[in-house]
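>>> Build me a model:
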Amino acid sequence: MEWRDEGILLAVRPHGETSAIVEAFCAEHGRHAGVVLGGVSRRMRPFLQPGVLAQLGWRARIDEHLGHYTVEPIRNRAAVALGDRLSLAGIGAVTALLSAVLPERAPHPRFYDQTNALLDLLGQGDVWPLAYLQWEMALLEELGFGLDLSACAVTGAKEGLAYVSPRTGRAVSRDGAGTYAPRLLPLPPVLRGEGEADAAAIGEALQVTEHFLKERLLPEGRELPAARDRLLSTLARQD
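Down below sits the predicted model:
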């Protein structure tokens, strides 16, 4: 078995004395891992980093095997992010979250393009946080758990939307919530593309997406990657 594909490196861990297991989000092959011979060498370490865009060649005797990668870097985003706290936190959150929630070897070509577009915005601190929030919502949509914030799930009203049902991910109006309001999640306007998109508003909205990422995409009892918490802390300091 053999193929070539473009991919975003998600994780790199040592394998034996000289090699590394590299996990990548590939355009046509989804989240896929392989061994890179000599991957811990001084020559290869700088471009075997999460966030790097690379041309990958994968080969194995049969498809079920881990297989081996060859890696040719296209864009070293890790190097670009050095010295930029938000960019480093952003790369860490994106790659760790994809590694945690994407099904193995299932292609998601449209979402792959969305992820590349997000990572290409690194360094643009005025637009990146909102783009990241929209990316998390797109991730939920891609994996079948998109939020429906167009109208109240109870009354059908499109005005006065103030809450999100933690069970269904649908919007609820103030009138529709009634006595159940304390059990619902707040609906920050920025989640609907309205109001201010400052760090405080985006941080509040990411608390909502966090609930659904954890409850819908992770096995019970498993926590979201710590890298995402570091991103939220970095965004709070940006405010």
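
>>> contacts and neighbour counts: CA atoms only from here.
Fine.

>>> ok, which stretches of this structure are strands?
Per DSSP state E, the chain carries strands over the ranges 2-15, 19-26, 30-36, 53-59, 68-75, 161-164, 171-173, 185-186.

>>> what's the neighbour count on D5?
Residues near D5, counting by other Cα atoms under 10 Å, number 15.

>>> How much space separates it from E142?
Separation of D5 from E142 (Cα to Cα, to the nearest Å) stands at 21 Å.

>>> Equivalent analysis for R75, please.
25 Å.

>>> do E215 as well
According to Cα to Cα, E215 and E142 sit 15 Å apart.

>>> Next: G203.
22 Å.

>>> out of these two, which sits in the more crowded spot?
Taking neighbours as other Cα under 10 Å, G203 and E142 compare with G203 leading, 21 against 14.

>>> Just want to check the distance between the closest residue to that one other than its chain neighbours and E142.
Once flanking residues are discounted, G203 sits nearest to L232: 6.6 Å by Cα to Cα, 6 or more residues apart in numbering. Going from L232 to E142 by Cα to Cα gives 22 Å.

>>> How about E136?
10 Å.

>>> Check L82 too.
30 Å.

>>> please give me the structure for this one as well, since I'd like to look at both together:
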Amino acid sequence: MASLTATAIVCAVRAHGEHGAILRALTEEAGLVGGYVRGGRSTRLRPILIPGNLVAIELRARTEEQLASATAELLASRAPLLAEPLAAAAIDWVTSLTAATLPESQPYPALYAALSAVLDAIGAASAARQWAAALARYELLLLAELGFGLNLEECVVTSSTNELAFVSPKSGGAVSLAAAAGYEERLFRLPGFLPGHDANPAMDDVIDGLIITGHFLDRDVLDGRNRDLLTARERLVDRLKRAVA
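Alright, predicted model coming up:
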């Protein structure tokens, strides 16, 4: 990618030098891209380079290996959502997760669409339950896109598709009610919304879904690394649990 013009979701911004910033953003066709924004820490550009914002970016580099120079124009701001602590924590987590886990310059159009949907849901939903379910589905999709998909369509023990009630923390496969007998405490409870069977889940079900995706993100994608990122997610889930109480 010597040059690129695209619509992108800002995922991470890091200070570089006295006035500049390194931008990482997700595009639909080019995937996660990065570039140096001159003056990125200025009062004019700071409101634009906020994770979650939708921007028009232009990247230019002399070679494929060189960090591109970048410009960004605001298309849609999600900065007002940052005044709400729960929404701010969700935006911080989902954009940071994306920036930390996706390889650069590989297209993930499904993830781009899903991330857009999560951010739109956070802005439009009247209750955290509505966007938290979308967040759990995004995490499930990210696992699948990175090669760690869960099999929630049939029992990992019997291959039955009936009464799927649990998820194995080892295999990532669904377990039927009959096959789980006597082992329930060692398994995750499978909420119906995660495999797509419940469009309006209760908050308790959403929390169960986030526990499942969090376990596999930690084990398979983050591999216990990036403790700060995992801690941020733990705080988010704790806040959602308090919203249930």
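
>>> coming back round to it: now check the residue nearest to G203 of the first structure against the second structure: what is it aligned to?
In the second structure, the residue paired with L232 of the first structure is V237, using TM-score structural alignment.

>>> L149 of the first structure now?
Correspondence of L149 of the first structure to the second structure, assessed by TM-score structural alignment: L152.

>>> Its match: neighbouring residues, count only.
Neighbour count of L152 of the second structure, defined by other Cα under 10 Å: 21.

>>> Please give me every residue in contact with it.
By Cα atoms under 8 Å, 6 or more residues apart in numbering, the residues touching L152 of the second structure are 164, 167, 172-174, 195.

>>> quick check, nearest of those residues to T71 of the second structure?
Nearest to T71 of the second structure out of the contacts of L152 of the second structure is P195 (Cα to Cα; 39.6 Å).

>>> how close does that closest one get to L177 of the second structure?
According to Cα to Cα, P195 of the second structure stands 16 Å off from L177 of the second structure.

>>> And for A134 of the second structure?
Following Cα to Cα, the distance that separates A134 of the second structure from L177 of the second structure is 26 Å.

>>> which of these two has more neighbours?
A134 (22 against 14).

>>> Identify the residue nearest the most centrally placed residue in the first structure in space, chain neighbours excluded?
Geometric centre of the first structure, nearest residue: V94, 3.9 Å, by Cα atoms, centre = their mean. Distances taken as Cα to Cα, 6+ apart place R228 nearest to V94 of the first structure, at 7.8 Å, with adjacent residues excluded.

>>> What number of residues are in the vicinity of the one you found?
Neighbours around R228 of the first structure, by other Cα under 10 Å: 21.

>>> so who does it touch?
With Cα under 8 Å, 6+ apart, R228 of the first structure has these contacts: 89, 92-94, 96-97.

>>> Turn those residues into JSON lines, columns for distance to H211 of the first structure.
Shown next, in JSON lines, are the contacts of R228 of the first structure (distance: Cα to Cα, whole Å):
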{"residue": "A89", "distance to H211 of the first structure": "20"}
{"residue": "G92", "distance to H211 of the first structure": "19"}
{"residue": "A93", "distance to H211 of the first structure": "16"}
{"residue": "V94", "distance to H211 of the first structure": "17"}
{"residue": "A96", "distance to H211 of the first structure": "17"}
{"residue": "L97", "distance to H211 of the first structure": "14"}
